[in-house]
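**Q** Here is the input, now give the coordinates:
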Amino acid sequence: MPPPVAGLYVDPEFPACVSSLVGRGNTPLSPLSDRITWLRPQEISPSPHLFPENSRDALGKQGILGDCWFICACSALLKSQPLLHQVFPADQHTWEHQGYTGRFTCRFWRFGRWVEVTIDDRLPCLGHKLCFSHCQDQEAFWLPLLEKAYAKLHGCYEALWAGQVADALVDLTGGMVERWSFEFAEESFREQMLSKMLDLKERCAMSCSVLRSIEGSGDPGQFHAFTITDIQHGKMKSGQSLLLFRVHNPWGRNCWEGSWQKSGTKWALMDHTESSRFLSQIQDGEFWVEKEEFFQEFNEVTLSFPVIEKDHIQSIWTGSLLSHTQQIYGSWVIGQNAGGSRNNTSFSDNPKFWLRVREPSEMYVTLMQRPKVGLGAPDNIHNSRKLQHEISNNVTPIAVGLHIWKVEKRRLNIQKIIQTPPVAGTSSHSYDRQLHLRCELLPGYHLIIPSTFLRDTEGDFLLRVLTNGPISLSEITSNKPVERASEDVIPGIWETLELKGQWKKNNSAGGSRNFPSYHLNPAIPFCVPTNSQLVKVTLRQHNQQTLCHAIGFHVYLAPADGSLCLLSQEPCASCIPHSYSLEVSKTCILASGQYIVVPSTYLPDQECKFSIFISTKTERKPIKSEETLGKILKEVSVISLMK
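**A** From the prediction side, this is the model:
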């Protein structure tokens, strides 16, 4: 490593050493970390500058770090000069200025507020070249400096190895993001989204991702993110019109082998003038994709809302300026308010909030989980020494949901309200770090309940409301009177029995009813009393979220003679298909009597301990909801080794 340049700032919190590169050391970056040196821009380039004159030359290229998701999100800053200066303040002394000190400050929107991260400008290199992100103009250093600040925010560079474009867009804009999956979408939905993308292409950052292995001519890479840099109409010699997407690969080199690649055969179907116009617009790493190929090769599009002014976001659906914003922090705490989804009888225990709408408004209600990162979001990160050096953003976030009811505040009956359909709600609980509901609400009071899918799941969250009309947001606290349900509305008392068991290989892990070994599964008896009809059976496996087995159960009426033949007797209640979830449950109406519940994994010989909860209650009016669990998010990270 060359000696440091005398008199320049050295960041003591994020030193130029291996600890700032890797944390757990479980990525391909670890074997290379000892070979990486740290150089300042003037030691890398003869004429370093922050930004190139041509904004197209500011596009990012990915190095040996798998952070294509972050590089794609940085395109949002190139769409808006005010937003760029919000994240990368313009009044900083650079290498051309007399006041240059080697110190730079960047800002990120973290969990409800903008925080500052200050770094020195020593950057990781291999062979005197940047080994992580860099720009098309390799003498422009805004992107590698921003990447370093983002790495410091997360504890180390390795913490950026894989992630969601949507999360980085929120961190860079302070706004909202939508993800549109095209994989199983109907043609009408695709056309609607295309029209919206054409309308917003100049104002919004757009990214497309590959989240599966692809077979075919394109094969742009699995679990990889790309930037959509333009969408244009073209015309064939035959007069037929077509739509072409200009896509940028963060690898910074051509990898596209589709029919519209630079040397593709379809360009001959255009007039020479028309084809030359398209081909002259692409640079290293860019390629054109026809609409049909686009839907075939890419799984989803991520799009950010335009930020018109500081913290003023524009709706992508109506164009309204969401100039009224309120936010409030909350937590789910075990034993207090971690009530779980509407599938659980404890749903009403969740945190509750008043939203008062004063005039008809377009409304966006967002729910953000606290980012699971090393540093968190202290008020002054540049003065914090809490570098925990963990790749904690690899921890799977919890599944969360959000529901809103229109209510009469003075006559609120929580138990009665939650049994009615909400005016807006998430269709399933999602693992997204930030989700939002778009709705048009009438004046009056509304009840907002954020929830986790599983009860007794702890976490911190930020509830944020953005709208074009005046609102007020407040929490319903214990000292505010809330009328509880009377006995004539919901009579009876829930009683819950917990039973424990275990699936053991070659013993009691018989698998589902598809297998002849099903009869080996534990058969757990229980009784429905004469004064009870509603029964809820919950199966919880004691396993890590990432190692979940697919689980389910069947309930059988116990025969009087005790001779139960599981494969020949039809169950009277079932919780299937088997689900890769820590907990599954089923509420059913059973006549009084003796029953047997048989929990199972889908495949035989899968070992795990479990608990069965049998809850009974008399004549309870069931909540008309069956909440579902969304898919685990697939992160993107693909690397390109520098040659």
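
**Q** From here on, just use CA atoms for contacts and neighbour counts.
**A** Noted.

**Q** For stretch 395-415, what is the spacing between the initial and final residues?
**A** 34 Å (C-alpha to C-alpha, to the nearest Å).

**Q** Quick check: buried residues in that stretch?
**A** 397-407, 412-415 (16 or more other C-alpha atoms under 10 Å).

**Q** Repeat that for stretch 73-83.
**A** 73, 74, 75, 76, 77, 78, 79, 80, 82, 83.

**Q** follow-up on the earlier one: show me which of the buried residues of stretch 395-415 is closest to residue 255.
**A** For the buried residues of stretch 395-415, the minimum distance to residue 255 (C-alpha to C-alpha) is 32.7 Å, reached by residue 397.

**Q** ok, that closest one touching residue 433?
**A** Yes: with contact defined as C-alpha atoms under 8 Å, residue 397 counts as touching residue 433 (6.9 Å).

**Q** okay, and the common contacts of those two?
**A** Residues touching both residue 397 and residue 433 (C-alpha atoms under 8 Å, 6 or more residues apart in numbering) are residue 369.

**Q** Next, name the residue at the spatial heart of the protein.
**A** Residue closest to the average C-alpha location in the chain (C-alpha atoms, centre = their mean): residue 432, at 2.8 Å.

**Q** Let's compare: structure for the following, please.
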Amino acid sequence: MPFLLCLKRKKSPGPLGRSIFQKHPPLAQQNYQALLDMCLKSNRLFTDDTFPAHISSIGTGALLKKLPRNLQWKRPHALHRSPVFYAANRKQLDLCQGLVENCWFLAALQALTFHQDIFAAVVPQNQSFERKYAGIFHFRFWHFGEWVDVVVDDRLPVNEAGELIFVSSVYKNVFWGALLEKAYAKLYGSYEDLQIGQVSEALVDFTGGVNIRIKLAAAPPDLWDILTRATYSRSLMGCQTHLGTTKVLKNGLVAGHAYTVTGIRKVTCQYGPENLVRLRNPWGKIEWKGDWSDRMSLQDFKIHFVDLMICKLTPDLMSKEDGKKWMYSLKRGRWVKGSTAGGSLGFCNGTFWMNPQYWLNVLPVEDSKKSLGSCNVVISLMQKHSSKHRNRAPHLFIGFSLYKVDLQYQESNRKLLPAFFTQHQPVNKHQVFLDEREVTHDFQLEPCVYVIVPSTLEPQQEAEFILRVFSRKHVLREMGGNTSFTLSKEIVDRYEGKIWEDFFTKYFEQNPEINAVQLQRILNNVSWRNFQSFHLSFSLDACQGILALLDLNTSGTLSIQEFRVLWKRLLFYLEVFQKRNTSRSGKLDLVELHAAVQETGISLSNEVCNLMAIRYGDPHLKISFESFVCFMLRVEIMGEAFRNLTQDGRGIYLQESEVLKKICLQPQKWQKSCRNSSFSLSNCSSR
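**A** You can find the predicted model right below:
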């Protein structure tokens, strides 16, 4: 079993308690340009009802106790006679922290101001308090895999003296920082939701980059070289001091505080060369009192700071291959209780295989400076908040395992089963699970096929996640997303026995074609031999559905040939059903269902399995044998229809997983479309 390390700062959170099919609430997208035009046309100032000038936008907890008595919300024109949104003067970009304890956010924001092109992407520059002013502003953030535009009005909370109580500028007439903080608070629920965080989180939200975290107590020998490459490659950097009982230390540093790394310099003194790191306190005051004034030596930096966070727009920092083109892949997934929330390998071996699995083919690159036997690969796993309020949903402990797979598994798209994980060790034997938003690791991998298994530390914990992979060249896909419908010869031979010859041949001699009522009578009266007994019952509705699926000539009846297809599948599905129905209840729960689908030789995405439970399950999402048969038959037949429609290689423009999803949601519509002779491929196009 691999060594399992859990870096724990607080008690591990339990299951979030949400319904397994509850979606993360989507961020309300407001059209900035349309709202601006509407306000200008009606000659009124914008009022944002989605994030109102109300105490609810500030929060509900401890932050409220810090607020001034007569809190007011005012627009910049009421606070200064000549307000300015943004000034290009470098000194006017300096910000000061307010009542919110969000030094991590301010430290990242200060780093952003050193890169004008990145800054302009987050803070659109064509906004002002003069030309086309309507009290509306917008900002852009990278939010869990996509860039979102966040709109706010310019009503800001102030005290009786008209002073901003949250972020403000050193120059009191500059308001971009206060408005950006408001937009960020709206993105994450409230101002109070910005109280706790990591510099690394905000750096990623401003850039969409990938983070490298260096523990300075165990810093690599080439730390100065890493800082140098980071500086010249325009990376954004922040750092964190040690926690302490004293807030401001004698040396001028603030305990448990985030700082911005604003530059580095090598100088020569009488004792020889000295490597210096320049830092900025987001408070705008209280600086390092040790040697070198607002700079400090690299040695002091390693002593007095815990973490160094470097956010790269491309992950070539550690590989020393600056300027090379990198590939980037992103996959979205979910850990679902009872289905794909398998937990870590060290916590529960039996369900680990149920976690989402991703097939990664690392390919060699000819122009790489490194040997073809080694490729730099960065893998990042980010969990998504289950609540729109950032700090109301504690982070789960998350991590991932990386496996190199043998040749026999390399071409298969089926999920790896439990036996594989008992026989193979992960590449990252010392797995680390962190209760942080993002876990990132840098690997040196030989070109080969690997499988990434993201998981929570404990099983049955639910969350959404995004998986990102960076390398010079690779292919990434989710395993279990496509289907394979072949029945082996062994299974076919097994169900061509005496039962068929003795009973059904005689029956069909008297009834060449059977309808749904006759099908129901056969299925409910046949002797299901060689299987453990529980009551099998098929409703007329189910039999009508089965008949519709197998009635190739649309006669409303089944011929002996059509029934023969059904019978073989029924026996096969019953064998699978009983094998996986370990509770012997006659119904499959979500865990048993997932295993049963795998047992049939069909690989379905986790999402389709969940839809299956909704569409065919009872109120408790349990699946009877009747429902199991109906779904599996539909999957097989629609899969065949899909392949028939794409034989020319240019047909349907939906992926097969998308087709299967539509089958679950609108089966009758798709069944009719696939049977209709005038079926048009253009109707299915999603181009």
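
**Q** circling back to that earlier point, find the pair from the buried residues of stretch 73-83 of structure 1 with maximum spatial separation.
**A** 73 and 82 (16.1 Å).

**Q** How far off centre is stretch 595-615 of structure 2?
**A** 21 Å (C-alpha atoms, centre = their mean, to the nearest Å).

**Q** still on that earlier bit, wait, which of the buried residues of stretch 73-83 of structure 1 is closest to residue 331 of structure 1?
**A** residue 73 (28.6 Å).

**Q** Just tell me what that closest one corresponds to in structure 2.
**A** Using TM-score structural alignment, the equivalent of residue 73 of structure 1 in structure 2 is residue 108.

**Q** Helix, strand, or coil at that match?
**A** helix (DSSP: H, G, I helix; E, B strand; the rest coil).

**Q** gap between it and residue 202 of structure 2?
**A** 6 Å.

**Q** Also residue 71 of structure 2?
**A** Distance from residue 71 of structure 2 to residue 202 of structure 2, by C-alpha to C-alpha: 28 Å.

**Q** Looking at the two, which is more packed in?
**A** Higher neighbour count among residue 71 of structure 2 and residue 202: residue 202, with 22 against 15, using other C-alpha atoms under 10 Å.

**Q** Tell me which helix or strand the more buried one sits in.
**A** Using DSSP states H and E, residue 202 of structure 2 falls within helix 199-207.

**Q** ok, average deviation of that helix from structure 1?
**A** Here the mean offset of helix 199-207 of structure 2 against structure 1 after fitting is 1.0 Å, by mean C-alpha distance after the TM-score superposition for structure 1.

**Q** against structure 1, where does that helix fall?
**A** Residues 165-173 of structure 1 are the counterpart of helix 199-207 of structure 2, counting by TM-score structural alignment.

**Q** burial count for the closest residue to residue 176 of structure 1 other than its chain neighbours?
**A** Counting by C-alpha to C-alpha, 6 or more residues apart in numbering, residue 176 of structure 1 lies nearest to residue 305, which is 5.6 Å off, once chain neighbours are set aside. By the measure other C-alpha under 10 Å, the count of residues near residue 305 of structure 1 is 24.
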